[in-house]
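S.K.: give the three-dimensional model of this entry:
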Amino acid sequence: MAALHTLDAATLATLYRRGELSPVEATRAVIERVEQLEPTLHATWGFDPDGALAAAAESEQRHRRGRPLSALDGVPAMLKENVGTRGWPKPLGCAAVEAAPEAEDSPPAARLREAGCVFVARTTMPDYGMLSSGLSSLHAAARNPWNPALTPGGSSAGAGAGAAAGYGPLHVGTDIGGSIRLPAGWCGVVGFKPSLGRVPIVPPYAGRCAGPITRTVADAALLMAELSRPDARDATSLPPQAIAWDRLDDLDLRGLRLGLLLDAGWGLAPQPCHVEVVTAAARAFEAAGCIVEPLAPFTTPEMAEGIDLFWRMRSWLDLQALPPERRERVLPFIRDWAGRGAGYSAAQVFDGHAQMAALRDAAVAACARFDFVLSPVAPVPAFPALHASPTNDPARAMAHIGFTLPFNMSEQPAVAVPAGLTADGLPVGLQIAGRRHDDLGVLQLARAWERLRPPLPAGPPI
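M.R.: All right, here's what the predicted structure looks like:
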């Protein structure tokens, strides 16, 4: 048997059911892995080995009685720090936040607790989740298991690093502009941003989703089966729908129309290696019977700049609400980026907000003639761990999210799945986006890609 910390959730569920492995054994292996690597990776906060082992022991008894709560009962899991979890504070990766323990579970945490998952830790994030890196004023900078000198990405930084490093098979992140898919792409794992409203979340707002970060598409689907259960606390959530999340292999590739997007229309141009990896994936789908056609860029610089302006203003207002002494604890990059909002007029902010709808309409219209769209996840590989973004420039803080941001605004499901390596051995992700609400279809095509792609390393060399 492979090392226990490397086993996926589907395998653990099978072994538990057969009585060949105990949730306590699996949880202990994950705890040992965290203790081994955390001095390097800094991916967790709220590490709770005693609580995890107690929960695993309860799961073990349920399995012995033949009464597990779900297919995920006893499977180790971690939730991003901003996913409210009963009994734990939610400091949002920021030293300025004075948070009391949460009184109740947020919807994602509640679903996984009901399913019997074993909560081992929370995972780290940058200040307020406003960076695509693991740089934080509260935590040591999160590191990438493929090369600890580099970032895992963000804002689901610890989740991406933890999934890649063997911190259990199940991780939950959040995504408003790429915060699930970017760390998944840079860490060589699967990161799924569902359709807006598919996974209830509190608080909900434009583009914000919670979703799985896992090592396999099958595990992402297992997690979605629980996360997508209804919760009335999210007034924007989609109506409950019976989705056959276990039918991942039922997609016929023949005749599918795939758009190939290699130019985001703004921001950083994709490096040649990323273009090559995604183009090779497109050719593999074509050989399997898909029809692949180029998709012209549909995001304009005006859209991106307007959305950036709106988020700066929102963050500036959040910072202004803090007492001055606490405001100074916020990461300087965030203060610099948000501080530019001080001079914006009401008309500028209104126009910036309007660009969210403009991008939504443009993305949905551009994708309408395709079943799915293929693109890079990011235009560049993982960057230095102590940089806030690939440019490390507050004036160009969003220049790298040209391929991910549109599908938050358009409410379309999109997944990052490993597709290749750079010449330096760093992961390159393929993004697959689908039509609004076709979450299962996106995961089915991602599963098909796992079978089509050339062999990849099983994990980082750490």
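S.K.: going forward, measure contacts between C-alpha atoms and count neighbours the same way
M.R.: Noted.
S.K.: tell me the contacts of the nearest residue to residue 391 once chain neighbours are set aside?
M.R.: Nearest-residue entry for residue 391: residue 397, 6.9 Å, with adjacent residues in sequence omitted and distances by Cα to Cα, 6 or more residues apart in numbering. When the contact criterion is Cα atoms under 8 Å, 6 or more residues apart in numbering, the partners of residue 397 are 131, 337, 389, 391.
S.K.: same thing with residue 210?
M.R.: 108, 172, 173, 174, 175, 193, 194, 199, 200, 201.
S.K.: which SS state does it fall under?
M.R.: Per DSSP: H, G, I helix; E, B strand; the rest coil, the secondary structure class of residue 210 is strand.
S.K.: buried residues in stretch 392-402?
M.R.: For stretch 392-402, the buried set under the neighbour-count rule, 16 or more other Cα atoms under 10 Å, comprises 394, 396, 397, 398, 399, 400, 401, 402.
S.K.: number of nearby residues for residue 10?
M.R.: Other residues near residue 10 number 16, with proximity taken as other Cα atoms under 10 Å.
S.K.: what separates it from residue 71, distance-wise?
M.R.: Taking Cα to Cα, to the nearest Å as the measure, residue 10 falls 8 Å from residue 71.
S.K.: following up with a second sequence; could you model it the same way so I can compare the two?
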Amino acid sequence: MTALHDLPAHDLIAAYRQRTLSPVEVTQAVLAHIERWEPHIKATYLLRPEAALAQARASEARWLRGEPQGALDGVPSTIKENISTEGDPTPLGTAAVELVPAAADAPPAARMREAGAVIVAKTTMPDYGMLSSGLSTFHPLSRNPWDVSKGPGGSSAGGGAAAAAGYGPLHIGTDIGGSLRLPASWCGIFSLKPSLGRIPIDPPYTGRAAGPMTRTVADAALMMQVLSLPDARDSMSLPYQDIAWSQFNKGVERLRGLRIGLLLDAGCGLPVEPEVKAAVERAAQLMEAAGATIVPMAPFMTQAMLDGMDHFWRMRSHIDLQALPAARRDKVLPYIRAWADSAAGMSGTEVFNASHQFHLTRVATVKACSAFDYVISPVAPMPAFQAELPSPTNDPLHPLEHIGFTVPFNMSEQPAASVNCGYTSAGLPIGLQIAGPRFDDLGVLQVAHAFELIREPQRAWPQPPAA
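M.R.: Next comes the predicted model:
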């Protein structure tokens, strides 16, 4: 029998409707499971059991009246720390930020509450979300449930760890260069970085997206029904579309006849490790056997593109840090400070040329993908790395060498997902990235679900160490 904390959201909603389970007993089970895991992986911020149980009791009363509030009523969920929740401070992962209560829920949090979700906790992130790790000057170091010596990835670090560890079925993260897909890959879960603007977010920023982090495509599709609802606060949001998210399951037949590009070389950054390459090639073989045509792709990113985006982000962060009082600036993670301050001597021409790489990346990505229905690739060139490291290179002058596969789809505004496609010999998960045309978020979900149906058997989810 599946433990309550492992049940997917669809099953929970069905059980609530049939009155075979209550939101209270499910939330109690999730909280008990978090209590066992949390000392080892440190995935949460503002974990408040009594507040979660109060939400669960209110949900239970609604179900008993036959009046559920929304599509997620009573389902335990978490929200990334940088998505504001009313009355709570938003430290952005750093000890340098003043802890001021947020005036209102940001759009993703508002949608979850309106749908009746039980917000069990918020989840951790590194300083300013500028690392692909769980290293933070504000939060304890977050770790990977598959191997607690490894990091969960970032910047949606706690969300990835929480989903893999079974902190309920639904989690929200954010992504500007890979921050949903990287932890999804390294924690063996599913995540969708939607088309820019598909999920309203506040504050909006070029390339920045919120998205679901779940164990299954089905639960991510359920979240998309809620998260994609309109919110006027996002000036970059897409016009609302009533997309048939429930149609994510078109079966293996969805792959038949598709022309899928296979990208095994990002064209920049670190080389792909052999075990990662082999797992992605095996995924391509399975898709081909299901009727897709797999076509090898030449790399379209360049090191100049990656370096330009990196240097522009350095300057943005340098300006932000210089605006802080010295005492607060000194609290920022030294790695982040070294990275940002390296931009201090950049000229206006250098900053412009760096910023232009965002546009060149967008153009190159759209052009390269235009010959295909979908594109598959590794999410990252390596599996999860040591938890204490800020980045795989541990070098603030080469910090983004692992995002060559993910960042182009932020800049092109295309939807891209991570779905587990295998494991290393050491048992660490390996993520397959599936990217689709702009606005085809549902198609990416359908292809990812089809792959779920044909991939090799998945290993059992990790369990907390024995007390």
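S.K.: thinking again about what came up before, joint contacts of residue 10 and residue 71 of the first structure?
M.R.: Taking Cα under 8 Å, 6+ apart as the contact rule, the neighbours common to residue 10 of the first structure and residue 71 are residue 222.
S.K.: cross the contacts of residue 210 of the first structure against helices and list the overlap.
M.R.: Using DSSP state H, the subset of the contacts of residue 210 of the first structure located in helices is residue 108.
S.K.: sorry, back to before: max pairwise distance over the buried residues of stretch 392-402 of the first structure: which two?
M.R.: In those, the most distant members under the criterion Cα to Cα are 394 and 402, with 16.2 Å between them.
S.K.: show me what contacts the residue nearest to the spatial centre of the second structure?
M.R.: Closest residue to the average C-alpha location of the second structure: residue 180 at 1.8 Å, with Cα atoms, centre = their mean. Taking Cα under 8 Å, 6+ apart, we find residue 180 of the second structure in contact with 154, 155, 156, 160, 173, 174, 191, 192, 193, 211, 213.
S.K.: my read: the second one touches residue 135, true?
M.R.: When you say that, I think you mean residue 155 of the second structure. No. With contact defined as Cα atoms under 8 Å, residue 155 of the second structure does not count as touching residue 135 (9.2 Å).
S.K.: neighbour count: those two, which is higher?
M.R.: The residue with more neighbours, out of residue 155 of the second structure and residue 135, is residue 155; 33 against 30, by other Cα under 10 Å.
S.K.: against the first structure, where does the biggest helix by length in the second structure fall?
M.R.: Looking only at the second structure and at elements set by DSSP H, the helix with the highest residue count is helix 348-369. The alignment of helix 348-369 of the second structure onto the first structure (TM-score structural alignment) spans residues 346-367.
S.K.: stretch 278-297 of the second structure too?
M.R.: Mapped onto the first structure using TM-score structural alignment, stretch 278-297 of the second structure spans residues 276-295.
S.K.: pull the residues that contact the matching stretch.
M.R.: Stretch 276-295 of the first structure is contacted from outside by 253-262, 366, 374-376, 419-420, 428, 430, 449, 452-453, using Cα under 8 Å, 6+ apart.
S.K.: give me the element the residue mapped onto residue 389 of the second structure from the first structure is part of.
M.R.: Structural alignment (TM-score structural alignment) places residue 389 of the second structure against residue 387 in the first structure. Taking DSSP states H and E as the definition, one finds residue 387 of the first structure inside no helix or strand.
S.K.: contacts only, for residue 387 of the first structure.
M.R.: Taking Cα under 8 Å, 6+ apart as the criterion, residue 387 of the first structure is in contact with 133, 135, 151.
S.K.: could you tell me which of those belong to strands?
M.R.: Using DSSP state E, no member of those sits in strands.
S.K.: closest to residue 330 of the first structure among the residues you listed?
M.R.: Compare each of the contacts of residue 387 of the first structure with residue 330 of the first structure using Cα to Cα and the shortest gap goes to residue 135, at 11.2 Å.
S.K.: the closest one and residue 126 touch, don't they?
M.R.: Yes. Contact between residue 135 of the first structure and residue 126 holds when scored by Cα under 8 Å: they sit 5.2 Å apart.
S.K.: if we can go back for a sec, average offset of the match of helix 348-369 of the second structure relative to the second structure?
M.R.: In the superposition against the second structure, stretch 346-367 of the first structure averages 0.6 Å from its aligned positions (mean Cα distance after the TM-score superposition for the first structure).
S.K.: would you check how far apart residue 200 of the first structure and residue 26 of the first structure are?
M.R.: As it turns out, when the distance is counted by Cα to Cα, residue 200 of the first structure lies 29 Å from residue 26 of the first structure.
S.K.: so between these two, which is more surrounded?
M.R.: residue 200 (27 against 23).
S.K.: can you tell me which residues contact that one?
M.R.: If you count contacts by Cα under 8 Å, 6+ apart, residue 200 of the first structure has them with 107, 108, 210, 227, 228, 229, 230, 231, 233, 234, 236, 237.
S.K.: ranges for the strands of the first structure?
M.R.: Listed in chain order (using DSSP E), the strands of the first structure are 44-45, 76-80, 118-123, 170-175, 190-193, 209-214, 257-260, 291-294, 372-376, 414-421, 427-434.
S.K.: out of the ones you listed, which gets nearest to residue 344 of the first structure?
M.R.: Put simply, out of these the one that sits nearest residue 344 of the first structure is strand 170-175, at 25.9 Å, with distance taken as Cα to Cα.
S.K.: tell me what the closest one is packed against?
M.R.: Contact here means 3 or more Cα pairs under 8 Å, 6 or more residues apart in numbering; DSSP states H and E; on that basis strand 170-175 of the first structure packs against strand 76-80, helix 157-165, strand 209-214, helix 217-227.
S.K.: any idea how far the residue nearest to residue 391 of the first structure lies from residue 83 of the first structure?
M.R.: Distance from residue 397 of the first structure to residue 83 of the first structure, counting by Cα to Cα: 24 Å.
S.K.: about what we covered before: dump the helices and strands packed on strand 170-175 of the first structure to TSV, plus distance to residue 49 of the first structure.
M.R.: Below are these laid out as TSV (distance: least, Cα to Cα, whole Å):
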stretch	distance to residue 49 of the first structure
strand 76-80	11
helix 157-165	15
strand 209-214	21
helix 217-227	22
